[in-house]
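Q: have a look at this fold, sequence not included:
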């Protein structure tokens, strides 16, 4: 991971000698009088973009460069109990900035690269990568690839129940965050044991982490850090007590050390089964519309289309579904779906926007999210590419028309409908359409790019038109020749052009 970052210090004096800075941090100093010139210098690439903009006092000239301050990059480091103007506090809030106590400065700056690096990466170890000890287990069942259910009398002492088959590298200076999907009976206690072995050795144990309380409290982070050398991590789940435990994916991600999930500023919510929805909000110029983008199917965890949405210039919210192999189509338990709605609703409230200042969007799996949650917000427009609406039919096609092409569709169907038989196939379709048909879309426009020979959802576009046509609704359709994954580049170009058109025609704004 590239941890090199640029820091812009604004102040009357250059105070870099005050801080202990890692070698990955490049320090740039300007005086307050130069703030007005910075936007032009950044646009002309005389100055780089800055991951961190550091102030040590309130500087009124900072407002002159507000347009080039990225969210989550503004850091005010000063002594406690310093009075700040309402206007300056407002700027910190608008830019999602951070206020750091001067007494904690050196500890904060020592790990600055890990907190503010621009990359993102996450992955997971799946249920088919578990080795299960049968010593105490009387019953084992697999809920597809979602989780493994185990019941038994595990005894009064800690015993290893699950060992993950593969090791994960832990590189020097690259901390990892862990997240385990699980549910269990209260009579069962669990803890995650992580052992690091020095790379290249057979059994030279470097360090061991034991996470117990962190598993119980979703607000606590399971964090593993190197001990100065590259190591390999081995994972096992220990249990004691008597009852049932269900274990799903074990996620690991490059950590921002409390300053965001996957990206600096990223956040997450989860339901009772520890199934997550992750989000990233960039307020941009805080002018309508808010553009919500649901990420598509991704085996590597992270946010999709960041650069594309950033280039549009309007406030945007990225959502990603890290469940199963590459996502579970943003549908799940009632609590899970309420979390997604709460994220969108709170973002609208933050901006002071209404549903008519909202655009929901997504491509492929992301189209399902945009369409499925459109009845909850009645947005101004829904923009989707390669729509997937009939989740039951997609699973049916896995057996009869596309064997081995997308087996995750069976897990998705089982998760939302309880099985993969004929009744569940119908139910998987009906769950979407019953909700979709309940909405009054009289003030919503739909822009849909579809593949004419789509082999995932063969009738997705046709069904959307049929369900919307009885109502007075505007639909913009664009058909392209090919199967589902044959012309993604063409769909993306259409997708961007549709946003630009809506911006110009409906919100009086231009976009790059």
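A: Everything's here; your move. None of the values given here were measured: they were computed from a predicted structure. Numbers count the residues shown, from 1 in each chain.
Q: CA only for contacts and neighbour counts going forward, please
A: Fine.
Q: please enumerate the helices of the stretch 151-300 of the chain.
A: Using DSSP state H, counting those that start in this stretch, the helices found in the stretch 151-300 of the chain span residues 213-216.
Q: mind jotting down where the strands sit in it?
A: Secondary structure of the stretch 151-300 of the chain (DSSP state E, counting those that start in this stretch): strands at 168-170, 176-184, 188-198, 205-211, 222-224, 231-254, 267-270, 276-282, 290-294.
Q: show me what the helix or strand hosting residue 361 is packed up against.
A: Residue 361 belongs to strand 358-363 when elements are defined using DSSP states H and E. Where contact means 3 or more C-alpha pairs under 8 Å, 6 or more residues apart in numbering; DSSP states H and E, strand 358-363 is packed against strand 290-294, helix 365-372, strand 381-385.
Q: quick one: closest of the strands of the stretch 151-300 of the chain to residue 407.
A: Closest of the strands of the stretch 151-300 of the chain to residue 407 is strand 231-254, at 16.5 Å (criterion: C-alpha to C-alpha).
Q: tell me the centre residue of the chain?
A: For the chain, the residue nearest the mean C-alpha position is residue 278 (3.4 Å; C-alpha atoms, centre = their mean).
Q: mind checking the SS state of the closest residue in space to residue 68 that isn't next to it in sequence?
A: The shortest distance from residue 68 to any non-neighbouring residue, by C-alpha to C-alpha, 6 or more residues apart in numbering, is to residue 39 (5.9 Å). Assigned with DSSP: H, G, I helix; E, B strand; the rest coil, residue 39 falls in the helix class.
Q: adding another structure so you can compare the two:
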């Protein structure tokens, strides 16, 4: 189990008062004496968690540099022993780091939990329906809805009976907790029970731990212990009606401190479909940079270092559904969740649309435009734009054979069938929304592939649909198909960001 470094700044060393877990390196520096030289002498390279129980203004500059958002905690002594609340710089520091208060009576339990919450490596596994084995009894009536879900309609009986299991499991590290979240729906009187069994590392028959979850409405937690191994999953059901099972998500769990990053958030709709987000207020000054992740087979976020290096507040948004994302489209509630994530960040910063920049590459470009119509940001930056999702699916047959089969799953998910008419309907629905968008206060910059084999008409369609409107849309074409020359796309993409930051917000430093 990796060592976690905790920095404590205050007037009294808490490690002398509380029990510190064995794999926590506790670094105490007295308030007012925090310097780079001090940290260097103590060989502190990375700080996973910071606790402050007393602070002076002279501590701020180094803490701002070293402390990551969502990893700063302050005890009640901070306010009891000083009038620090009157110091605007200190209060802004707490706000910029999303600092969280700790009561003295909860310090021991918090310190004990640190190794299970603040660590670097996060493992995740998206187990799709193609990796599900249906029990022999139900194989003839199970219906595969593409890779969206497996659907079984039956009377499963009065007692729980085995229905399916997942062909491979999730690796479990020592003392690392795991969370499992399934995109499942039941109708009628159907009830389900998930069974998680951890097998000893290298064994196929020695079960060291078992956890069950009945009709879960929250992520299922599997508590790690001193033994590593593999967690295998199976499902039982009872009652009569419909069972629909989609993707199963397995992740290293931070026990309330965030998804993937400390501060990462998973927001779910009634169909148990997630949108992931991570908000970092940075220096609290405009603009808020929003980046929608592209298609990702590995779950998590994209663009973290790019946006962090810009020095502005930023928001990362990711779609973990299907094989690598579902273009941020879904139920009314799902799309409202995406919009709310954005508006919550804006409200925290007290920003309006003119202080927001939105962006995305490939699949992420769709999210930037689609939700940009609601936010009306200062600018939208698009790399390899994709807007005609129906066309992307149609191109799977002849233009790009087997190049992006998930596009067919997405068409089925959104339209209920895979056909040319369904693809055209989907395109029309999207442009019906975009045609009434007001981008009169928004600058839209797109770098597109001239021989794009996913959606060659995305950029031309923007020009065609918005001709005659007071929109500023411009772009640069690069020779190649959709997945070619990504370096050139990213370079132009970032250059536009830099230009707007410098010209409109005086933020960019050469």
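A: Sure, I can see it. Because the structure is a prediction, the values reported are computed rather than measured.
Q: care to give me the TM-score?
A: The TM-score (TM-score structural alignment, normalised by the length of structure 2) is 0.93; 505 aligned residues with a C-alpha RMSD of 2.5 Å.
Q: if we can go back for a sec, distance check, the residue nearest to residue 68 of structure 1 against residue 95 of structure 1.
A: Using C-alpha to C-alpha, to the nearest Å, one gets 16 Å for the distance from residue 39 of structure 1 to residue 95 of structure 1.
Q: out of these two, which sits in the busier spot?
A: residue 95 (20 against 17; other C-alpha atoms under 10 Å).
Q: list the contacts for the counterpart of residue 70 of structure 2 in structure 1?
A: In structure 1, the residue matched to residue 70 of structure 2 (TM-score structural alignment) is residue 72. Residues in contact with residue 72 of structure 1 (C-alpha atoms under 8 Å, 6 or more residues apart in numbering) are 95, 96, 97, 98, 264, 265.
Q: try it again at 7 Å.
A: Residues in contact with residue 72 of structure 1 (C-alpha atoms under 7 Å, 6 or more residues apart in numbering) are 95, 96, 97, 264, 265.
Q: now render the strands of the stretch 151-300 of structure 1 as a markdown table, adding distance to residue 387 of structure 1.
A: Below are these laid out as a markdown table (distance: least, C-alpha to C-alpha, whole Å):
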| stretch | distance to residue 387 of structure 1 |
| --- | --- |
| strand 168-170 | 36 |
| strand 176-184 | 29 |
| strand 188-198 | 39 |
| strand 205-211 | 41 |
| strand 222-224 | 37 |
| strand 231-254 | 27 |
| strand 267-270 | 25 |
| strand 276-282 | 21 |
| strand 290-294 | 12 |
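Q: quick one, which of those strands is nearest to residue 310 of structure 1?
A: Closest approach to residue 310 of structure 1 among the strands of the stretch 151-300 of structure 1 is made by strand 276-282 (8.1 Å; C-alpha to C-alpha).
Q: give me the stretch of structure 2 that that closest one matches.
A: The aligned range for strand 276-282 of structure 1 in structure 2 is 274-280, by TM-score structural alignment.
Q: what mean distance separates the matching stretch from the matching residues in structure 1?
A: For stretch 274-280 of structure 2, the mean distance to aligned residues of structure 1 following superposition is 0.3 Å (mean C-alpha distance after the TM-score superposition for structure 1).
Q: next one: that stretch to chain centre, how far?
A: Distance of stretch 274-280 of structure 2 from its chain centroid, counting by C-alpha atoms, centre = their mean, to the nearest Å, is 4 Å.
Q: OK, contacts around residue 389 of structure 1?
A: By C-alpha under 7 Å, 6+ apart, the contact list for residue 389 of structure 1 reads 368, 432, 460.
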